[in-house]
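**Q** Fold the following, please.
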Amino acid sequence: MNKCEKVLTSQPGDLKEGQPVDLTIADSTNLGYKAVIDNRAWGILYHTEIFQKLYEGQKIKGFVKKVRDDGKIDLCLQKPGYEKVADISEQIIQKIAAQGGYIEITDKSSAEHIYKMFGISKKNFKKAIGALYKAHRIVLEKEGIALSK
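**A** Okay, here's the model as predicted:
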């Protein structure tokens, strides 16, 4: 047991799902990265939740994704739930506007292409595109997405 493990707890205390937290990346595991939450507790960022390079000692903003029944804490780097979709939607609108109102990407594009362009998962991209389409803010075309006029 190292010095950090003696001082930090794996219990959530007063942490709540969706709560913003300060994270310090500790070390890589098979599942993801162990992170210190607000200098007081351990949590884990799963590889499936990470869409950027992380390194040991890095300080980053994150969110409590879930406090599990066993008391362990799952983390994410994007706001959970609808707030995340709203943030991603605005990011997509800004990117389309910056490209002159049209961008060559669709919900059929590869996960790698979506990640390269937006730094998000295909699943979250599709949620955001769906919300923008329902709100009539975009037009879905065969080869891309355009801003609504």
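
**Q** Please count neighbours and contacts with C-alpha atoms only from this point.
**A** Noted.

**Q** which residues touch the longest helix along the chain?
**A** The helix spanning the most residues in the chain, taking DSSP state H as the definition, is helix 82-98. The list of residues contacting helix 82-98 from outside it, by CA atoms under 8 Å, 6 or more residues apart in numbering, reads 78, 102-103, 118, 124-125, 127-129, 131-132, 145-147.

**Q** run the last query once more with 6 Å
**A** Outside helix 82-98, the residues that touch it by CA atoms under 6 Å, 6 or more residues apart in numbering are 102-103, 128.

**Q** Next, the angle helix 82-98 makes with the strand or helix carrying I114.
**A** I114 is located in helix 111-118, with elements delineated by DSSP states H and E. Here helix 111-118 points in a direction 70 degrees away from that of helix 82-98 (axes from the mean of the first three to the mean of the last three CA atoms, to 10 degrees).

**Q** Helix 111-118: which residues count as buried?
**A** In terms of neighbour count (16 or more other CA atoms under 10 Å), helix 111-118 has its buried residues at 114, 118.

**Q** now the strands for the chain?
**A** 20-28, 32-37, 41-46, 59-67, 73-76, 102-103, 138-140, 145-147 (DSSP state E).

**Q** Buried residues, the first one. List them.
**A** Neighbour counts using 16+ other CA under 10 Å place 20-21, 23-26, 28 of strand 20-28 among the buried residues.

**Q** do the fourth one as well
**A** Residues of strand 59-67 classed as buried under the neighbour-count rule (16+ other CA under 10 Å) are 62-67.

**Q** Can you name every helix or strand that that strand contacts?
**A** Packed against strand 59-67, as judged by 3 or more CA pairs under 6 Å, 6 or more residues apart in numbering; DSSP states H and E, are the following elements: strand 20-28, strand 73-76.

**Q** next up, for comparison:
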Amino acid sequence: MDYTQLPHLLDANYLKFDTEAKLRPTTIKLGPLWTKQEQPGFLGALEKRQLDAGAQRTETQQAFDLLDALSRSGAMTLDQTSLHVVLAATHCFDETVIDTAVKQNDNPIEKLERRSMLIVASTIHRKAPSLLLRPPEVERIRYALGSLSPALFEPSAQKKLF
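**A** Just a heads-up that it's a prediction; the model follows:
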């Protein structure tokens, strides 16, 4: 899977399956000053230091140089490793959560949990929602979503997700 395309794929699926357009992609912006914790030696004490933009570039380059050396410039695979990808999305409300629940008698958390999480999970796992849910739960979730996202449960949803 090309993880660089995941934000674009998620955004496309938000537009395709979120009929109310409540789920939007979010850009994560880091602050200009980072704090690095490091332990200089095996028995040394933990030290903290601030990294400005120049130091951040240097540390990033050193990390990639180490990765390059450990993998022999990509010639050797790195088994038993993990890759962490951080993506963010924002669920938008027209009114406050309390106003939505009290005035409109609508449960926004239910929609967020069911529809939004199903769209994200289906996209990341590359499976239709009906394959991610336990069989007894599929009909219950489909009924709870009502007309919000009928396309999520269509037989062709698997093809539409990717």
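
**Q** How close are the two chains, by TM-score?
**A** Comparison of the two superposed chains (TM-score structural alignment, normalised by the length of the first structure) gives a TM-score of 0.27, and 62 aligned residues with a CA RMSD of 4.3 Å.

**Q** before we move on, back to that, dump the helices and strands packed on strand 59-67 of the first structure to JSON lines, plus distance to E83 of the first structure.
**A** Conversion of these to JSON lines gives the following (distance: least, CA to CA, whole Å):
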{"stretch": "strand 20-28", "distance to E83 of the first structure": "12"}
{"stretch": "strand 73-76", "distance to E83 of the first structure": "13"}
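
**Q** Just send the strands of the first structure back as CSV, with distance to H113 of the first structure too.
**A** Supplementary listing: the strands of the first structure in CSV, determined by distance: least, CA to CA, whole Å:
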stretch, distance to H113 of the first structure
strand 20-28, 26
strand 32-37, 22
strand 41-46, 21
strand 59-67, 24
strand 73-76, 22
strand 102-103, 12
strand 138-140, 17
strand 145-147, 14
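
**Q** the strands in the second structure, which residues?
**A** Listed in chain order, the strands of the second structure (DSSP E) span residues 23-26, 34-38, 47-51, 88-91.

**Q** For the ones you listed, give me JSON lines that also has distance to I119 of the second structure and mean neighbour count.
**A** As requested, the strands of the second structure are arranged in JSON lines below (distance: least, CA to CA, whole Å; neighbours: other CA atoms under 10 Å):
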{"stretch": "strand 23-26", "distance to I119 of the second structure": "10", "mean neighbour count": "18"}
{"stretch": "strand 34-38", "distance to I119 of the second structure": "33", "mean neighbour count": "12"}
{"stretch": "strand 47-51", "distance to I119 of the second structure": "37", "mean neighbour count": "12"}
{"stretch": "strand 88-91", "distance to I119 of the second structure": "11", "mean neighbour count": "14"}
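
**Q** Make a markdown table from the ones you listed and add distance to I98 of the second structure to it.
**A** Listed next are the strands of the second structure as a markdown table, based on distance: least, CA to CA, whole Å:
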| stretch | distance to I98 of the second structure |
| --- | --- |
| strand 23-26 | 19 |
| strand 34-38 | 36 |
| strand 47-51 | 41 |
| strand 88-91 | 15 |
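
**Q** between those, which gets nearest to A157 of the second structure?
**A** A157 of the second structure lies closest, by CA to CA, to one member of the strands of the second structure: strand 23-26, at 18.4 Å.

**Q** Which strands or helices does the closest one pack on?
**A** Where contact means 3+ CA pairs under 6 Å, 6+ apart, strand 23-26 of the second structure is packed against strand 88-91.

**Q** Who are the packing partners of the strand it packs on?
**A** Applying 3+ CA pairs under 6 Å, 6+ apart, one finds that strand 88-91 of the second structure contacts strand 23-26.

**Q** Pull the residues that contact the strand it packs on.
**A** In this structure, residues lying in contact with strand 23-26 of the second structure by CA under 6 Å, 6+ apart are 88-91.

**Q** Those: which two are farthest apart?
**A** A88 and H91 (10.1 Å).

**Q** Mind jotting down where the helices sit in the second structure?
**A** In the second structure, helices defined by DSSP H lie at 6-17, 53-70, 97-102, 108-111, 117-125, 129-132, 135-145, 157-160, listed in chain order.

**Q** Would you reformat those helices as a markdown table and include distance to L23 of the second structure?
**A** Shown next, in a markdown table, are those (distance: least, CA to CA, whole Å):
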| stretch | distance to L23 of the second structure |
| --- | --- |
| helix 6-17 | 6 |
| helix 53-70 | 32 |
| helix 97-102 | 15 |
| helix 108-111 | 10 |
| helix 117-125 | 10 |
| helix 129-132 | 17 |
| helix 135-145 | 15 |
| helix 157-160 | 18 |
